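Q: Structure for the following, please:
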Amino acid sequence: MTAIKSKQFHHIPLSVLDLAPITEGSHAGQSFKNSVELAQHVENWGFNRYWLAEHHNMPGIASSATSVIIGHIAGATKHIRVGSGGIMLPNHATLVIAEQFGTLESLYPGRIDLGLGRAPGSDQATAFALRRTLQSRVEDFPLQLDELQAYFEENPAARVRSFPGEGLDIPIWLLGSSGFSAQLAAEKGLPFSFASHFAPDYTLPALNIYRDNFKPSSVLKEPYAMVGVNVIAADTEERAQWLATSQQQQFLSLRRGEPTQLKPPIDNIDEFWDPFERAAIEKTLDSRSTIVGNPETVKQKLESFLNETKADEVIINSQIFHHEDRLRSYEIVAGMMD
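A: Below you'll find the predicted structure:
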């Protein structure tokens, strides 16, 4: 197993994963305004990158047209990297993604990331609506990745070329919640981001697979791993725990197959779930990678998670109902970078 040196927390880049939440009683337009304001604030606070995630058929998530909102955020900021966390590549023709991200990189040079996943980001019926077929296999994803990378290479002899896209240096990341993308990222010599914010039990095994099998490439000489963390920080422990009930309700609605807009916090979550639902959601929102509390608690738990994973970067998701509380949560985390 590869030996990884311990890293100091305040030297680790921190980034943002935004699902563009639509809060109960609101709409997508307000969600996008909130995302712009958050991106502008975290840019000023020193965050490294701002990623948006592709999801479909979910009334509480507005980032389905991921490339479009990436351009909107990049246009409203100055230097923070903006990208996808991620684009679900099997939902799309690789040429279209090459053209979209070639366009984004041409508009905002040196600021665009292309994170790729292989899950549908939705249910089977929605996947069919997106793809018009459900015949794709796990084995197809590496082939799609090869196709996409080829579109970014300069190849005058190719019959089909991506304009814009060809010849542009757009960092490609692989995202995953299991060992498959970890292995593929290692073989391709690409940076890897693990979804530990909803698959905590697989975090260390996936990171070990990635690091132990990494092959240097033209884009990366050593493995570079980023981990996802849910953070809900507030000035008091009590308020943080109260705010966290919005995310708990969100996962409860998904477990019941009834996704909703992001609901406001409630005083007693135990009135809304049974013991089995509670156990399942607490397993998903494990306290190692779902960090809730006051500034001292959050810093201690983030440092502990970093020491455990030896990650090179942390990307933070904060599903918080009130926009002011969401800004404050990221502001608290920003203060830990000093």
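Q: can we go C-alpha only for contacts and neighbour counts from here?
A: Fine.
Q: spatially speaking, which residue is in the middle of the protein?
A: Centroid-nearest residue in the chain, with CA atoms, centre = their mean: Gly85, separated by 3.8 Å.
Q: can you tell me which residues contact that one?
A: 17, 51-54, 114-117, 175 (CA atoms under 8 Å, 6 or more residues apart in numbering).
Q: now, which of those sits nearest Tyr151?
A: For those, the closest approach to Tyr151 (CA to CA) belongs to Leu114, at 13.5 Å.
Q: is it fair to say the closest one lies in a strand?
A: Yes: under DSSP: H, G, I helix; E, B strand; the rest coil, Leu114 falls within a strand.
Q: ok now do it, which residues does it touch?
A: Leu114 neighbours (CA under 8 Å, 6+ apart): 83-87, 101, 170-173.
Q: redo that, cut-off 6 Å
A: By CA atoms under 6 Å, 6 or more residues apart in numbering, the residues touching Leu114 are 83-84, 172.
Q: One more, so I can put them side by side:
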Amino acid sequence: MKPLSAIPFSVLDLAPIAQGRTAADAFHNTVQLARHVEALGYNRFWLAEHHNINGIASSATAVLIGHVAANTRTIRVGSGGVMLPNHASLIIAEQFGTLETLFPGRIDLGLGRAPGSDGLTQRALGRDPRSGLNFPAQLEELRGYFRPAHSTQAVRAIPGEGLSIPIWLLGSSDFSARLAAQLGLPFSFAGHFSPEGMAAMRLYRDLFQPSDVLDKPYSMIGVPIIAADTDQEARRQATTQQQKFLSLVRGNRLQLQPPVDDMSTVWNEWERAAVQQRLGAAIVGGPETVRRELESLVARTEADEVMIVSDFYDPADRLRSYEIVASLKHAETPSDRQAGTAVAQ
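A: Model prediction:
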């Protein structure tokens, strides 16, 4: 197993809106977080496309990526992801071609095939509910726009053509894992909301076929992490995340709620079980608890990179959580040294 010091840490952000605050506050907090984790040495900062969801402001994903990239200097910025069936491939090629031209060498394009919305919103976007079935063909069309144009090509992405923009496939089941393996693309698994599907990580590695993009598999695991100075404080802060998923279970998405001291006053037993199932991969605790559970997660999934998503009501608590996680890479333990020796051999 690789030591944590050898595993890149990255961030997934949805520009969450907390109760009593605005989308403008969310965008300010997103930029503040991006600058913070850049200084801490995080590898990527991704934003996710969602629509018509109270409490999430990252709907115009490419626009927000540009804003974050313009307010940072070195960290990679990208989509985690763009829901490709919601868009024409040419539009995405032009948008990300523009981003890569403005911020060369810093843009990632993560793609999903889910709508990122409900059926009514999907229709409002002008998309066919069955469009996800065409994802492989649409992906190939998109990749074609990034290749150098040929003389008979009637439609070109300008800017876009000839640019080397890393394309990732995102998934919460084995469909994208199989496709990423077949095409030799990097794969990111959505463990932060679909922990029951983690077998897709192994499937991707087992089926991987080398390509001109990768000669060996490269996978990333998304995981919710709530880190604080003590286990007790982390558990209290995690109630904001639990209330978020509870509102999803109840079909009434709320803005981020303040933490509570006792969730038993908020949910019933059935709701508690449903939320805990959705958050089955969540890591909550003080530094040593987070270290131990992160090491276990990396060992089980053989992930090459960890992407962290965190829901906090207070932005200062979120910044502190990412500080704690970053510190784990620099505080070597005996298990790190043993793992490092095994890797070297």
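Q: And the TM-score, once the two are fitted together?
A: The TM-score (TM-score structural alignment, normalised by the length of structure 1) is 0.96; 329 aligned residues with a CA RMSD of 0.8 Å.
Q: ok so, going back, with distance to Asp267 of structure 1 added, can I get the contacts of Gly85 of structure 1 in TSV?
A: TSV is the format used below for the contacts of Gly85 of structure 1 (distance: CA to CA, whole Å):
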residue	distance to Asp267 of structure 1
Leu17	27
Trp51	31
Leu52	30
Ala53	29
Glu54	31
Leu114	39
Gly115	37
Leu116	38
Gly117	36
Leu175	35
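Q: what's the matching residue for Arg44 of structure 2 over in structure 1?
A: Aligned by TM-score structural alignment, Arg44 of structure 2 pairs with Arg49 of structure 1.
Q: isn't that match right up against His79?
A: No: between Arg49 of structure 1 and His79 there is no contact under CA atoms under 6 Å: 9.2 Å.
Q: With neighbour numbers in mind, choose between those two.
A: The residue with more neighbours, out of Arg49 of structure 1 and His79, is Arg49; 22 against 16, by other CA atoms under 10 Å.
Q: need the longest helix for structure 1.
A: Assignment by DSSP state H gives helix 28-44 as the longest helix of structure 1.
Q: and that one, how far from structure 2 on average?
A: Its aligned residues in structure 2 lie a mean 0.6 Å from helix 28-44 of structure 1 after superposition (mean CA distance after the TM-score superposition for structure 1).
Q: buried ones in that helix?
A: Buried residues in helix 28-44 of structure 1, counting neighbours by 16 or more other CA atoms under 10 Å, are found at 28, 31-32, 34-43.
Q: Which element is encountered next along the chain beyond it?
A: Per DSSP states H and E, the first helix or strand lying C-terminal to helix 28-44 of structure 1 is strand 49-52.
Q: average gap between that next one and structure 2?
A: Mean deviation for strand 49-52 of structure 1: 0.4 Å (mean CA distance after the TM-score superposition for structure 1).
Q: Can you find the partner of Gly86 of structure 1 in structure 2?
A: Alignment note: Gly86 of structure 1 maps to Gly81 in structure 2; criterion TM-score structural alignment.
Q: All the helices of structure 2, in order from the start?
A: Under DSSP H, structure 2 gives helices at 23-40, 61-70, 89-102, 119-124, 135-146, 174-183, 199-207, 231-249, 269-278, 287-301, 315-327, 334-344.
Q: So which bits of the last one are buried?
A: Residues of helix 334-344 of structure 2 classed as buried: 336, 339-340 (neighbour count, 16+ other CA under 10 Å).
Q: Can you check the distance spanned by stretch 153-166 of structure 1, start to finish?
A: Counting by CA to CA, to the nearest Å, you get 5 Å between the two ends of stretch 153-166 of structure 1.
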